[in-house]
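Visitor: show me the folded form of this:
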Amino acid sequence: MATPITTINKQQLTEEQLKDQKLENLKQLLSENEEAVNQVFTIMAELNDIGALEAATKLIEAKEEIAHIALGQMTRKPVTNIINNLMGVAGVLTEMNPETTTKLVESLNTGLDVANKAVESDEKVSVFKLVKLLKDPDINRALNFGIHFLKGLGKGLE
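Guide: Presented below is the predicted three-dimensional model:
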């Protein structure tokens, strides 16, 4: 009978053997992905030709200076004002009813189209015509909306 195995000897590779094994794995990977590797080298050559690689290298070398400049620009008063205003507008928009907003924007577009056509016709508006236009239901609706909008705006400003 054979003697039982009591210890397992793990094969220790030398540093040279590890390098050879890694090199062999890399060769196999390159041969299996030849087309992709060629495309990567083509892209790199194009980037080098237009100077993009050099620019990227310089950006990486100057990363601390660039970060300092970017932070300096972001903390300027006009930039912080824009950010605060955008946050305020976003807050207002979240409180508004989407159907009302859509209807208002569509009405504004329609109004702009009609106004542009009126400007192109170069028609004069007399006082008599203004009084007559107050009877038009569309104009009356818009005036009613505008008056009540201004009333609400005034209450909000109080």
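Visitor: from here on, contacts and neighbour counts on C-alpha atoms
Guide: Noted.
Visitor: so how far is the longest helix along the chain off the chain centroid?
Guide: In the chain, taking DSSP state H as the definition, the longest helix is helix 98-121. Between the centre of helix 98-121 and the centre of its host chain there is 28 Å, according to CA atoms, centre = their mean, to the nearest Å.
Visitor: try stretch 104-124
Guide: 32 Å.
Visitor: can you list the buried residues in that stretch?
Guide: For stretch 104-124, a neighbour-count test (16 or more other CA atoms under 10 Å) marks nothing as buried.
Visitor: to compare against the first, here's another:
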Amino acid sequence: MAKAIKQIRKELPNQEMEQSQAVSEIIQELAANKEAILEAISIIKGLHETKVLDAVHAMVEQRTEIGAIAIQQVNQPTMHNVIKNGMSAFSFLGSLQPGQLTTILDGLGQGLKRLSNTGQKGEKQSLWKLRKRLWSPEIRAAMTTMVDFMDGMGEVFLRNRRENP
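Guide: Here you go, the predicted model:
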């Protein structure tokens, strides 16, 4: 029969063994991720050469002062307007269907392209040519679109005037 265990000795790993094991684990991970480590070193080297790391280091050291300046700037009344306007712009963009926005932006781009061509040519058009152009399908579509746009905008203006006298 076996002897009864009367005393339990707990073995604590010594610090040298723990360090040795940690170093070997780090070396294994470095070897396994060699390409990523070399790429990260290359990026850090580039940031150091362009003095970006120095700037980041200085910002970290002065983070309290930078934070105070940032808070002061955000508390400016004009900044409040910028934030509100930005939120309104995002809300407006969210209310549009992607197809609508694409059509509007494509039309705007094409119109600006034509505008720039007309400006470069610098040719004057007679009233007769302008009158003839008013009957083209493209001009009529743009005019109808602009009139509908102004109608919708005017509707909102009047509604807001009634609600906020």
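Visitor: hmm, back to that, average offset of the next helix or strand after the longest helix of structure 1 relative to structure 2?
Guide: Moving toward the C-terminus from helix 98-121 of structure 1, the first helix or strand encountered (DSSP states H and E) is helix 127-133. By mean CA distance after the TM-score superposition for structure 1, the fitted helix 127-133 of structure 1 averages 1.9 Å away from its aligned residues in structure 2.
Visitor: give me the next element, helix or strand, following helix 127-133 of structure 1.
Guide: helix 137-157.
Visitor: quick revisit: the longest helix of structure 1 corresponds to what range in structure 2?
Guide: Aligned by TM-score structural alignment, helix 98-121 of structure 1 corresponds to residues 98-121 of structure 2.
Visitor: the matching stretch vs structure 1, average distance?
Guide: Mean deviation for stretch 98-121 of structure 2: 1.6 Å (mean CA distance after the TM-score superposition for structure 1).
Visitor: give me the contacts around that stretch.
Guide: Counting contacts by CA atoms under 8 Å, 6 or more residues apart in numbering, no residue outside stretch 98-121 of structure 2 touches it.
Visitor: cool, stretch 150-163 of structure 2 as well?
Guide: Nothing outside stretch 150-163 of structure 2 qualifies as a contact, by CA under 8 Å, 6+ apart.
Visitor: got the buried residues for that stretch?
Guide: Within stretch 150-163 of structure 2, judged by 16+ other CA under 10 Å, no residue is buried.
Visitor: much appreciated, bye for now.
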